[in-house]
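Colleague: The following block contains a protein sequence and its predicted model.
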Amino acid sequence: MKIRRTRWYRSLTLRLLLVFWALLSVTAASGYLLAIWNKPKAELSPLKPEIYQTLQPLLSDALTFHSLQPGRLIAGDYRVAAQLSNTGSEKLLMDELLRIKHGSTLLRMLGQEQPQQIPLDERLLMGPFELNGNKILVTRPLGPAEYVDKEKLEQESMQARALTVIIGSGVLAILLGIWLIRPIRRMILGMREVAKGSAKPDLKRLPKRGDEVGELARALSQTALDLAKSRDAQRRLLSDVSHELRSPMARMQVALDLTETDAHEDDPNWQQLRRDTERLSVIIERILSLSRLENGLIELNKESLDSGELVQQLINDMCYQKPEVEERLVKLGDAWPEIETDAELFRLVLENIVRNALHYTESTVELSCEVGRDNMCVIIRDHGPGVEESTLVKLFEPFYRGDPARHHKAGVGLGLALSQRTAVVLGGSLTAKNHPEGGLKVVLELPKR
């Protein structure tokens, strides 16, 4: 299947450039607008009594009052900022610099009924002072305390502005990150299903886009379908071959049983032939069982059972078959819960694990139980040398046998793989790790119901 290529105008690179350009533009515009919006605005406040008392004697003489022009020094640092007269050709006069920068504020101050004060840049504007219908505004430099208050107001405004810009940029960055990460996360989830070996992976979650991410999703989708088909074909081939071998192998065993005589008991070649035939039969049966599990062909027959009683029965049966293992098999604890599961499959998992532990170690094998709220764990631990960390993940792979030196007497490498698949069918899991005090610890976790 040909994967559709991405056209340049749908390119993710172009989209990212546009998005980053838009993000920078929005951030710059937001900063500019917020700078205007959050610009510290000084508020009018009533004139302090001490200032009024200082200026009132100087501004009570009518002749002096009418002679005051903008820029004139009255006393100390006090200067006239504006004059509003009810006579003459020029009724309104302002300090030129103040008119350019703060003309609207001067007009607003002249319209007040009572004297007010307001900080402007580095100066304090006061007024209006009125005499015989004429008004003037006065300024002086800010005092130390007034300057500190002004700086504090500007600092708070700047912090609020910076915080607003940071939050706004953060929200935009989060939205951009979600836009980029969400399709990638969906691809990861889809590929995890494929990695788990799902026969029918759910690929609907893969993003359908026209850019490089969409192209990658389509390539992964096609790869997943090809892998699923290849895996299914491999499973069918293995199952079909095993099924075809089952009948002739059964006939061979029947033929061996019919032709066997007392003389064959001491014949090593005959005995080797019988062992090989039995071994092949076991391999075929386990391959077929594994195939049925992987293809969902086994129906659960759930029933309520005492897990401790089932484990004890398993130990008794194994000791009956091989009395020499009686001292090596130990069941720990009495708090084994009653669970609802398939008894045969539950026993199959436990038996495979216990037989594997008995086969590869000469130590004691302990079976214990941990009970949770909704599940239970059966722990099978041996006291052998354990397993190398690098091979722990391979223990449940079909046909894997960990110790090449023992291959001549080891199993077929399907027991643990079959056990893990069975645990999944039962709604649980099967894991293995080395015990801190030595030996291998295999944990079978199953739901109680």
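Modeller: Arrived safely. Numbering: from 1, shown residues only.

Colleague: Going by C-alpha atoms from here, please, whenever you check contacts or count neighbours.
Modeller: Fine.

Colleague: How many residues are close by Met94?
Modeller: Residues within reach of Met94, counting by other CA atoms under 10 Å, total 21.

Colleague: Double-check it against Gln83; I have them as touching.
Modeller: Yes - using CA atoms under 8 Å as the test, Met94 is close enough to Gln83 to be in contact (6.4 Å).

Colleague: adding another structure so you can compare the two:
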Amino acid sequence: MGRLFWKFFFFIWLAQLTTIAAVSTTFWLEHRAQEERLAQLGRNPPPSPELRPDGRPFPPGRFLRPGGPPRPGFPFVPVVPLVATLLASLIFAALLAWYFSKPIRNLRSAFEAVVNGDLAVRLGPVMGKRSDELADLGRNFDRMASHLSTLIDGQRRLLHDVSHELRSPLARLQAAIGLARQQPEKLESSLGRIERESERMDKLVGELLTLSRLEAGVMGAMDETISMDELVSDVVADARFEAEYIGRTVQYSGRGEALVKGNAELLHRALENVVRNALRHTPEGGMVALEVHLDASGNDVRFAVLDQGPGVPEKELNAIFEPFMRGESSQYNDGHGLGLAIARRVVEAHGGRIRAANRAGGGLCVEIVLPATCG
């Protein structure tokens, strides 16, 4: 038994003993008050036992008989009930102390396991069918441990993916440098390769820094009133310029003026990431459609990007918003898989939500819903 058990036991039993003492004291005081009332009446005990109506004497002892004075003797003390009550209180205090201290001991053991790196420990099974505050504390611990496990697994996966993403351009840089040394006549092409790989690494590091700031909650001012029509028009203009170069088209349709409160630069980057992702997965000659409108209630702004790409397997629809997730079936692996992850963080920071769904006619639809403002 731990110290907590004995503390519970001591205080519970002390409370029960106090109750028993209070009851016994009350009984004693009542008895003394009865004696004093009889003394005031001037009634003295008779010299000899009086008889019952049937001729038999009353038993010895101090009691009130009808029409007669009290008998001499000792006051009645309920010894047997008191001893039984003490024993019952001991058992009850022990059971109650065990009931309260056991889940706390389990919680302490679970915390020690987490400190030692075991994030798989759970308290739900050992709590049984309890439905009190201690059981709620155990369920909160399980949620905390599960969330910590998810975060740590995500950090490990992120570190692995970053290492993998950096290794490839570094390897190509080393190959280009070696080629330039071995074949001086190809110096110009080698320098071009070094420049492209340097830009690729710079872009990757920039996106990682952006993602890190978003996850840390460092997003700057979030109190701008943004016109979604103007913001999307800027995104569409940039997307059409890029689409024309790679042989795609961009179609835009907007209905109604919509205002959003937040950070215009972050929202521009989030929408741009979604649109560029759609352009990258749309085949040459295809079209990317953008739609912006207020919902029927006027409380939300809906922004949809529809491409004509191969779509995404159903099991990967949620995973594509994770860092470095590009899909096993994707044939376009020239990106880092950070664009949609950044978009999701930005949208959630603005109180919105983002989701992806496969279109019935082929392709993917990414929908962003943001809370509208009145201005």
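Modeller: Everything's here; your move. As the structure is a computational prediction, the values presented were derived from the model and not from experiment.

Colleague: which residues in the second structure form strands?
Modeller: In the second structure, the strands defined using DSSP state E lie at 224-227, 249-255, 259-262, 287-294, 300-306, 353-358, 364-371.

Colleague: So which bit of the first structure is the last one matched to?
Modeller: Applying TM-score structural alignment, one finds that strand 364-371 of the second structure aligns to the residue range 440-447 of the first structure.

Colleague: Then the fifth one?
Modeller: Alignment of strand 300-306 of the second structure against the first structure: residues 375-381, by TM-score structural alignment.

Colleague: After superposing, tell me the mean distance of the match of strand 364-371 of the second structure to the second structure.
Modeller: For stretch 440-447 of the first structure, the mean deviation from the second structure after alignment is 0.8 Å (mean CA distance after the TM-score superposition for the first structure).

Colleague: in that stretch, what counts as buried?
Modeller: For stretch 440-447 of the first structure, burial by neighbour count (16 or more other CA atoms under 10 Å) applies to 440-447.

Colleague: swap in stretch 263-274 of the second structure?
Modeller: By neighbour count on 16+ other CA under 10 Å, the buried set for stretch 263-274 of the second structure is 263-264, 266-274.

Colleague: corresponding residues in the first structure for it?
Modeller: With TM-score structural alignment as the criterion, stretch 263-274 of the second structure aligns to 342-353.

Colleague: mean deviation of the matching stretch from the second structure?
Modeller: After superposition onto the second structure, stretch 342-353 of the first structure sits on average 1.0 Å from its aligned residues (mean CA distance after the TM-score superposition for the first structure).

Colleague: Which parts of the first structure are helices?
Modeller: Residue ranges of the helices in the first structure, as given by DSSP state H, are 12-37, 49-55, 62-67, 96-110, 144-195, 212-259, 268-294, 307-321, 343-360, 389-392, 415-425.

Colleague: got CSV for those, with distance to Val138 of the first structure too?
Modeller: Output for the helices of the first structure, formatted as CSV (distance: least, CA to CA, whole Å):
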stretch, distance to Val138 of the first structure
helix 12-37, 28
helix 49-55, 9
helix 62-67, 12
helix 96-110, 10
helix 144-195, 16
helix 212-259, 68
helix 268-294, 93
helix 307-321, 96
helix 343-360, 97
helix 389-392, 86
helix 415-425, 88
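
Colleague: Lys433 of the first structure: which of the ones you listed is closest?
Modeller: helix 389-392 (6.8 Å; CA to CA).

Colleague: elements contacting the closest one?
Modeller: strand 429-434 (3 or more CA pairs under 8 Å, 6 or more residues apart in numbering; DSSP states H and E).

Colleague: report the angle between the axes of the strand it packs on and helix 343-360?
Modeller: 20 degrees (axes from the mean of the first three to the mean of the last three CA atoms, to 10 degrees).

Colleague: Distance from strand 429-434 of the first structure to the middle of the chain?
Modeller: Strand 429-434 of the first structure sits 25 Å away from the centroid of its parent chain (CA atoms, centre = their mean, to the nearest Å).

Colleague: Which neighbouring elements make contact with that strand?
Modeller: helix 389-392, helix 415-425, strand 440-447.
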